[in-house]
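Colleague: sequence-free structure coming up:
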């Protein structure tokens, strides 16, 4: 597998999929590989890495290639002709753009959800306690851009709390926000609960009640012009099925 995806021992990974995914092998032969290109929201990187490993182990000759980025960026790439087989969005709005363009191969399936959390560097040097803290004049706040799902959710919680944020930057993916917090470039950022978990000891999370006003639903679909629609549908089925849900739950995502 290229890029970000790691490999599991073959036998163990096959066992993970024994009940939930068929054993369709590549038809090109053992010497060739079939690339399955999965375009997925940046917040899905860890669970999808794990799902990709298991999918490869159960499908001889299939090479799962991930493109992780902001959902708005991914759908724009697909609409411009990028060779995607599967698209997983962090909100329905960007999935709607794909559907409106007639580029979905199957009906989108809502497969998980996520909520926002305040992320601060370890030790919380700015003393952030809640959303109101994020309006302090000297606070370096980083958020996602409005067109990105985490940015749209940020606007909702901002309005729900009756606050006005003045971020020092608006990023194109939630990963970029998290990186600025963990590196100390920002005093605080609004990311998903799952990103705080991913940040480990470098970040602390602060929950706030307004997050429930902006729960992000994640849909997934195959892409119409995929050269491997059968494999693409199998990957969608894996993600939305019991094994996929188990893995997503393990990374802090909210089950369907």
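Modeller: Ah, there it is. The structure displayed is predicted, hence computed values, not measured ones. Numbers count the residues shown, from 1 in each chain.

Colleague: only C-alpha atoms for contact and neighbour calcs from this point on.
Modeller: Fine.

Colleague: right, and residue 38 touches residue 65 too?
Modeller: Yes - if you go by Cα atoms under 8 Å, residue 38 and residue 65 touch, sitting 6.1 Å apart.

Colleague: Use this one as the comparison:
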């Protein structure tokens, strides 16, 4: 092999090596670097809303059952890493759970009276929604019920919530104001139980919240109660002092008053706070 050929091959090899060095420097990252960058992106996504990630348990009034399932899904989507679990019951039952130390992070009741009775157990409550009463009847209103006074008819099977339940207390309030005496065939532990009795045909009518009747339009009719005879229900929300996720609970309660949650509530028929 000639000396000239040998020198040309050596020069070519040097040039190739020189070109490969910067390419290697700019090349693909290592598996370790890739994982670090992915983790950083995940952390940024999780913290974008500013709410700490946590598994939250929220005690909520039975009348919030449907709307809060929608709200909870929306909150989880906006806050990656957070899960919201709801426990629905009558407000008086929820208050008893709080007093007994049930593990939970936040509370939403269907009246201020129940919430006020738990001042030592909660943070400062905030009204997130309002509601009103209607008379639920069987589909098509077969008994021709037109208003509160018709509920006094002894031929009708009327069901009400128990007086210690917020909707039961509101019902008593509006009936007493009109001096109407109703003898219910049963008194139920929450508004959903009242609605169920009417849905199943076990009662001819019952007083429920407007939003509850709206969840069963294929099975019940709603007879409006005039404003002058009606009662407005306030829904306060508050954190619980026993929560192990205080910041995350406060973020959720605050979110309930924000535009996204308010739209969900009002689309379901709840009134503005």
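Modeller: Nice, I can see it. Keep in mind that this is a model prediction, so the values were computed, not measured.

Colleague: Between residue 38 and residue 65 of structure 1, tell me which one has more neighbours.
Modeller: residue 38 (24 against 21; other Cα atoms under 10 Å).

Colleague: the strands in the stretch 1-150 of structure 1, which residues?
Modeller: Assigned by DSSP state E, counting those that start in this stretch, the strands in the stretch 1-150 of structure 1 fall at 34-41, 62-69, 86-88, 109-114, 116-121, 141-144.

Colleague: Please produce a markdown table containing these, extended by distance to residue 98 of structure 1.
Modeller: Formatted as a markdown table, the strands of the stretch 1-150 of structure 1 follow (distance: least, Cα to Cα, whole Å):
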| stretch | distance to residue 98 of structure 1 |
| --- | --- |
| strand 34-41 | 12 |
| strand 62-69 | 16 |
| strand 86-88 | 9 |
| strand 109-114 | 13 |
| strand 116-121 | 24 |
| strand 141-144 | 21 |
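
Colleague: the helices in structure 2, which residues?
Modeller: Remark: helices assigned in structure 2 by DSSP state H are 3-25, 31-47, 65-78, 91-99, 112-116, 166-177, 191-199, 210-213, 246-255, 259-267.

Colleague: Specify the stretch among those helices that is closest to residue 156 of structure 2.
Modeller: helix 191-199 (11.8 Å; Cα to Cα).

Colleague: With structure 1 overlaid, how far apart is the closest one on average?
Modeller: In the superposition with structure 1, the average deviation recorded for helix 191-199 of structure 2 is 0.5 Å (mean Cα distance after the TM-score superposition for structure 1).

Colleague: quick check: angle from that helix to helix 166-177?
Modeller: 70 degrees (axes from the mean of the first three to the mean of the last three Cα atoms, to 10 degrees).

Colleague: counterpart of stretch 128-147 of structure 1 in structure 2, which residues?
Modeller: Per the alignment by TM-score structural alignment, stretch 128-147 of structure 1 matches residues 145-164 in structure 2.

Colleague: In structure 2, what sits opposite residue 86 of structure 1 in the alignment?
Modeller: Match for residue 86 of structure 1 (TM-score structural alignment): residue 106.

Colleague: Spatially nearest residue to that match (excluding sequence neighbours)?
Modeller: Closest residue in space to residue 106 of structure 2, ignoring its immediate chain neighbours: residue 239 at 4.2 Å, by Cα to Cα, 6 or more residues apart in numbering.

Colleague: Surely that neighbour touches residue 120?
Modeller: No - the criterion here is Cα under 8 Å, and residue 239 of structure 2 misses it with residue 120 at 11.4 Å.

Colleague: Tell me which of these two has more neighbours.
Modeller: residue 239 (28 against 10).

Colleague: The more buried one matches what in structure 1?
Modeller: Match for residue 239 of structure 2 (TM-score structural alignment): residue 222.

Colleague: Now do the contacts for that match.
Modeller: 85, 86, 87, 104, 105, 106, 108, 229, 232, 233, 236 (Cα atoms under 8 Å, 6 or more residues apart in numbering).

Colleague: next one: residue 204 of structure 1
Modeller: By Cα under 8 Å, 6+ apart, the residues touching residue 204 of structure 1 are 119, 120, 121, 122, 123, 124, 196.

Colleague: what does it align to in structure 2?
Modeller: Match for residue 204 of structure 1 (TM-score structural alignment): residue 221.

Colleague: Same question for residue 119 of structure 1.
Modeller: Residue correspondence to structure 2 (TM-score structural alignment): residue 119 of structure 1 is matched to residue 136.

Colleague: Check the gap between its match and residue 264 of structure 2 for me.
Modeller: Note on residue 136 of structure 2: its distance to residue 264 of structure 2, by Cα to Cα, to the nearest Å, is 23 Å.

Colleague: cool, and residue 95 of structure 2?
Modeller: 25 Å.

Colleague: more neighbours, those two?
Modeller: It is residue 95, of residue 95 of structure 2 and residue 264, that has more neighbours when counted by other Cα under 10 Å, with 22 against 17.

Colleague: Now check structure 1 for the residue matching that one.
Modeller: Residue 95 of structure 2 maps onto residue 75 in structure 1, by TM-score structural alignment.

Colleague: my guess is its match contacts residue 94, does it?
Modeller: Yes - assessed by Cα under 8 Å, residue 75 of structure 1 is found in contact with residue 94 at 6.7 Å.

Colleague: where's the match of residue 239 of structure 2 relative to residue 39 of structure 1, distance?
Modeller: 10 Å.

Colleague: Overlap of the contact sets of these two?
Modeller: 85, 86, 87.

Colleague: Quick one: residues contacting the closest residue to the last one other than its chain neighbours.
Modeller: Closest residue to residue 87 of structure 1 in three dimensions, ignoring its sequence neighbours and counting by Cα to Cα, 6+ apart: residue 39, at 4.8 Å. Under the criterion of Cα under 8 Å, 6+ apart, the neighbours of residue 39 of structure 1 are 66, 67, 68, 69, 74, 84, 85, 86, 87, 88.
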